[in-house]
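Undergrad: Okay, here's the prediction I keep looking at, along with the sequence it came from:
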Amino acid sequence: MEWFDAERYTIAREIAQRGVAAVYVLAFVTVLRQFRPLLGERGLLPVPSFTERVPWRASPSLFFARYSDRLLVAVGWTGVVVAAALVAGLPQQGPPWLPLLAFGVLWVLYLSVVNVGQTFYGFGWESLLLEAGFLVAFLGSDAVAPPWTVLALLWWLVFRLELGAGLIKWRGDPAWRDLTALYYHHETQPMPGPASRLFHLLPRPLHRVEVAANHVAQLVVPFGLLVPGPVASTAAAIMVVTQLWLVLSGNFAWLNWLTIVLAASAVDDGSWAAVLGLVGVDAAAAASAAADPPAWFVVVVLAVSALCVVLSYWPARNLVSRHQRMNASFNPFHLVNAYGAFGTITRRRTEVVVEGTRDADPEDATWAEYGFRGKPGDVRRLPRQYAPYHLRLDWLMWFLALGSSAQLRWFVPFLAKLLEADRPTLRLLADDPFGGERPRWVRARLYRYRFATPAEHRATGDRWVREDQGLMIDAVDLRRLARGG
């Protein structure tokens, strides 16, 4: 079935299915390690409270029937095991319904997590993983060639992802248009990485070149995906290099790695053969011997493809709109979404520093800081590389520092957990200055942070310079928090 089978994209299918499955492994590990203290029965934003006030049709999830931390663990481990099997390629060795079923399980389970995850799961890469996982389910198994329509939908996904990110920048902050955005971004991004300071200290003319190159990569190169073959393969290679640059310069969870995997789906087997030095070898030889797909598989793939084409109306309209939405889902199933990032650049970095004391009088107390795993705190510490792992609490601390009052819904309960010395909550942190004992008081201060110059770093050993900006929340104890004070 030449009109249906894409025999020249078997390597692309392997990378897409195994790569997306690998990200699912990471996502479910994150669920197991972070979900309960953030959203569990005794979490900061408990799921049972959410499901009481939000109808299922607005946010479909298995947890509407019943939520318990034990059930959450079962969901997490099921996701890890099924995703790991797909990374190993085991379901792909069977009939085409087997990987479809495996990815379907991952999609349903992770959709159930995201749709009750509230602000802790309000990131664009959650929708990206759900959409990618849904699509690669229909790429079939090794028994059949990958379908053209599903590959085209993956390329359409990458096109929307990159072009949407480019347009939201061009239409948004003027710093992107005058090429000055990277004067600030490496320093003010949500979670700098170990090399972010070095990137920030690059000469400003080079920053302007970086921004211009980003515009080319996101506003021009995606159109190359519309020409399958060497042109699309070259466009994908440029995107991969651009994403690796972002991996080096910051911590953006699995966004960059998943984009790399999806971009690789546009590289045909001939291009892979050339890159790997296998010129003259037919990398699709195995596919030529693949059986014709069963009729049910053709019908299902065409029906799903038609559905995605219909759903594409809303993100396509969003791309051409002057009021483009960033990281928007147009349906509760997170299928065919709108993407984008950093339409506005923060010029100054403000950090919320949480402190506690065991002294009785907060007015004359010695305060100690809680240390977070990823967000800046200790001015001497080299930022860690956590991506593609996602530190959800640390990311929300960045949004909190931007002054969003909505973030207080979880932050005030977080302070209460610190006052209780709640062990699951403390395990989310890098350092508890009280060794598991309860503090008497906690408070939150605001600091302005900037990267130290080379001279400042040589003189002090500090990687950050910070300036006290005053109190955000004055000293509170459990009694005051209970009173709403």
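TA: Here it is on my side, so go on.

Undergrad: Only C-alpha atoms from now on, for both contacts and neighbour counts.
TA: Noted.

Undergrad: Next, count neighbours for residue 202.
TA: The number of residues packed near residue 202 is 12, by other CA atoms under 10 Å.

Undergrad: give the contact list for it.
TA: Not one residue lies near residue 202 by CA atoms under 8 Å, 6 or more residues apart in numbering.

Undergrad: host element of it?
TA: Secondary structure assignment for residue 202, by DSSP states H and E: no helix or strand.

Undergrad: element containing the closest residue to residue 263 other than its chain neighbours?
TA: Sequence neighbours aside, residue 236 is the residue nearest to residue 263 in space, at 5.1 Å (criterion: CA to CA, 6 or more residues apart in numbering). Element membership of residue 236, judged by DSSP H and E, is helix 230-249.

Undergrad: and the helix or strand that comes right after that helix, what does it pack onto?
TA: Counting by DSSP H and E, the next helix or strand C-terminal to helix 230-249 is helix 255-264. Applying 3 or more CA pairs under 8 Å, 6 or more residues apart in numbering; DSSP states H and E, we find helix 255-264 packed against helix 10-39, helix 124-136, helix 148-171, helix 230-249.

Undergrad: try 6 Å this time
TA: helix 230-249 (3 or more CA pairs under 6 Å, 6 or more residues apart in numbering; DSSP states H and E).

Undergrad: Can you check what angle separates the helix it packs on from helix 148-171?
TA: Angle between the axes of helix 230-249 and helix 148-171 is 50 degrees (criterion: axes from the mean of the first three to the mean of the last three CA atoms, to 10 degrees).

Undergrad: chain center to helix 230-249: distance?
TA: Centre-to-centre, helix 230-249 and its host chain are 18 Å apart (CA atoms, centre = their mean, to the nearest Å).

Undergrad: and the comparison structure, right after this:
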Amino acid sequence: MTWEWFTDPDYWASRLLFQRMLAAIYLVAFVCAARQFRPLLGERGITPIPRFVAATPFRAAPSIFYLRYSDRLFATVAWTGAALSAALLLGLADSAPVWLSMLLWAVPWVLYLSIVNVGQVWYGFGWESLLAEAGFLAIFLGPADTAPPVLVLWLLRWLLFRVEFGAGMIKMRGDRCWRDLTCLYYHHETQPMPGPLSWYFHHLPKPLHKVEVLANHFAQLVVPFALFAPQPVASVAAGVVIVTQGWLMLSGNFAWLNALTITLAVPVLDGRLVERVLPGSRPELTEPPGWQLVLVVALTVLVTVLSYRPVRNLVARRQLMNYSFTSLRLVNTYGAFGGITRRRHEVIIEGTDDPEITPGTVWREYEFKGKPGDPRRRPPQVAPYHLRLDWMLWFVGISTHYGRTWLPGLVAKLLAGDRATLRLLRRDPFPGSLPTFVRARLFTYRFTTARERRETGAWWVRDPGPTIVRPCRLSPDGTPEPVA
């Protein structure tokens, strides 16, 4: 059986660059998991995995941690995934036999899916499912010395289409400001985690903000269809996606969402263009074995069948955003920022070591690594790293409903001076001691004006708001106990 109709050697460099970039994102994701799981999901974490797997059937969240869980095993899984991702980044699978290459790409997919499926609220982000879906398709691409299978390349285009078009449609069906072109009057200031340049983006002239929104609509509602066009149109469409996502990377911190979307655009690029910038030259490519053809055709049929519900969702009046229709997260629906908040409400957690609360009690603030706190601190660059606790506190600022299952546990950890939890923070206001009381308040934040910035050196102006967690002390059973 010939592979002439099922492979395209001209996409050799595009595939290779895609695999390298995907391996780099896998590496970041596994390192994030290894460094943050213990206080969030560990045996003594805020939402422990053992408790989750005991209450959730395996078929709803397949994971190797249903066989057994320990913090040591989780760390082994995460660091193994990181090591294998680093090896793939360095070209471990390039000259491997096809079966071994597929196995090497299947292992990080299984390991990361196992983490995501037990990750609960900490892993409820669209880029987690996106990485799982992209990682599954990558299994079937084959090593660098075989010709790339065309069907898999088209499935990657289909994934990129759903990411971009889904995001565009959720905006057009969502907040009115996307239709009147005013959403970016607010978004750079109220987004989950502003970056070092977000203050400058926010202060761009309003007409330019409207141009930004128009460009976004064009990139997400028109350009995705051109991904399926012949070259060079498809490469131009991929270039628009790359530029747009790069703009988003500059304007804020969205973990690895933008980097992964750029990665998905790479295999759309004409490989002859990519070869000009990659070191080395194309090797003598061999035809993949016939059994790989069978698997690729089966994969295409599977994705086609599973695409029914995501397609129906795209045209539905009540479009779901970032939803997985299967527990293996194979063909998902995507979208982002269907609604834009107009004011930024930031959760500020404070503690005191006073023995009793009085009108003169001095409260000291816990400082987080990424989210706004000290108004004089410039928003840091965090992405592609994902600070999960900081992100979840942004959701609590929108509605305390988002913190009902885990915020009390965080307060208890701070009262107990839990070292693993404190390592998630930038600054502990009680080094070497424990607070007697902890509380959480909402503050309204806004970016300083240019004049305020010059006069005060601050990036933010904030005003205190309501208390959302009353002052608590640690009860004998280890839970936070509100005081009158």
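TA: Right, received. Where do you want to start? Quick caveat: nothing in here was measured; it's all calculated off a predicted structure.

Undergrad: Map the residue nearest to residue 263 of structure 1 across to structure 2 for me.
TA: In structure 2, residue 236 of structure 1 lines up with residue 238, judged by TM-score structural alignment.

Undergrad: circling back to that earlier point, once aligned, what mean separation remains between the helix holding residue 236 of structure 1 and structure 2?
TA: Superposed on structure 2, helix 230-249 of structure 1 shows a mean distance to its aligned partners of 0.4 Å (mean CA distance after the TM-score superposition for structure 1).

Undergrad: Same question for stretch 151-166 of structure 1.
TA: With mean CA distance after the TM-score superposition for structure 1, stretch 151-166 of structure 1 averages 0.4 Å from its match.

Undergrad: corresponding residues in structure 2 for that stretch?
TA: Going by TM-score structural alignment: stretch 151-166 of structure 1 matches residues 153-168.

Undergrad: So what touches that stretch?
TA: 220-221, 224, 334-336 (CA atoms under 6 Å, 6 or more residues apart in numbering).

Undergrad: Give me the buried positions along that stretch.
TA: By neighbour count on 16 or more other CA atoms under 10 Å, the buried set for stretch 153-168 of structure 2 is 153-168.

Undergrad: Can you tell me which of those comes closest to residue 245 of structure 2?
TA: residue 164 (10.2 Å; CA to CA).

Undergrad: Would you map the strands across structure 2?
TA: 323-324, 332-333, 344-352, 364-365, 367-368, 425-427, 437-447, 460-474, 480-482 (DSSP state E).

Undergrad: Residue in structure 1 paired with residue 221 of structure 2?
TA: In structure 1, residue 221 of structure 2 lands on residue 219 (TM-score structural alignment).

Undergrad: What's the local residue count around its match?
TA: The burial count for residue 219 of structure 1: 18, using other CA under 10 Å.

Undergrad: so what corresponds to residue 400 of structure 1 in structure 2?
TA: Under TM-score structural alignment, residue 400 of structure 1 pairs with residue 396 in structure 2.

Undergrad: check contacts around that match.
TA: 402-403.

Undergrad: hmm, try it at 10 Å
TA: 345-347, 402-404, 407, 442, 468 (CA atoms under 10 Å, 6 or more residues apart in numbering).

Undergrad: Now the residue nearest to the spatial centre of structure 1: closest residue in space, sequence neighbours ignored.
TA: Closest residue to the average C-alpha location of structure 1: residue 125 at 3.6 Å, with CA atoms, centre = their mean. Closest residue to residue 125 of structure 1 apart from its sequence neighbours, by CA to CA, 6+ apart: residue 255 at 5.5 Å.

Undergrad: residue in structure 2 matching the one you found?
TA: So residue 255 of structure 1 corresponds to residue 257, using TM-score structural alignment.

Undergrad: which residues does its match contact?
TA: 25, 125-128, 130-131, 245, 248-249, 263, 383-384, 386.

Undergrad: is it possible to export these to CSV including distance to residue 187 of structure 2?
TA: Below are these laid out as CSV (distance: CA to CA, whole Å):
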residue, distance to residue 187 of structure 2
25, 26
125, 19
126, 19
127, 20
128, 23
130, 23
131, 25
245, 16
248, 11
249, 14
263, 25
383, 17
384, 19
386, 19
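
Undergrad: just the buried members of the residues you listed?
TA: 25, 125-128, 130-131, 245, 248-249, 263, 383-384, 386.

Undergrad: Verify the contact between the match of residue 236 of structure 1 and residue 269 for me.
TA: Yes - in this structure, residue 238 of structure 2 is within contact of residue 269 by CA atoms under 10 Å, at 6.4 Å.

Undergrad: Could you tell me which residues touch both of these two?
TA: 227, 232.

Undergrad: okay, these two: which has more neighbours?
TA: residue 238 (27 against 24).

Undergrad: got the contact list for that one?
TA: 157, 160, 219, 223-224, 226-227, 232, 244, 262, 264-270 are the contacts of residue 238 of structure 2 under CA under 10 Å, 6+ apart.

Undergrad: Pull out the buried members of the residues you listed.
TA: 157, 160, 219, 223-224, 226-227, 244, 262, 264-270.

Undergrad: quick one on the thing from earlier: which one of the strands of structure 2 is the most hemmed in?
TA: Greatest average neighbour count among the strands of structure 2 goes to strand 332-333 (a mean of 26), per mean count of other CA atoms under 10 Å.

Undergrad: Which residue in structure 2 aligns with residue 419 of structure 1?
TA: Alignment note (TM-score structural alignment): residue 419 of structure 1 maps to residue 415 of structure 2.

Undergrad: ugh, wrong one, residue 136 of structure 1
TA: Under TM-score structural alignment, residue 136 of structure 1 pairs with residue 138 in structure 2.

Undergrad: Equivalent analysis for residue 37 of structure 1, please.
TA: In structure 2, residue 37 of structure 1 lands on residue 39 (TM-score structural alignment).

Undergrad: Kindly report the same for residue 374 of structure 1.
TA: That one, residue 374 of structure 1, aligns with residue 370 by TM-score structural alignment.
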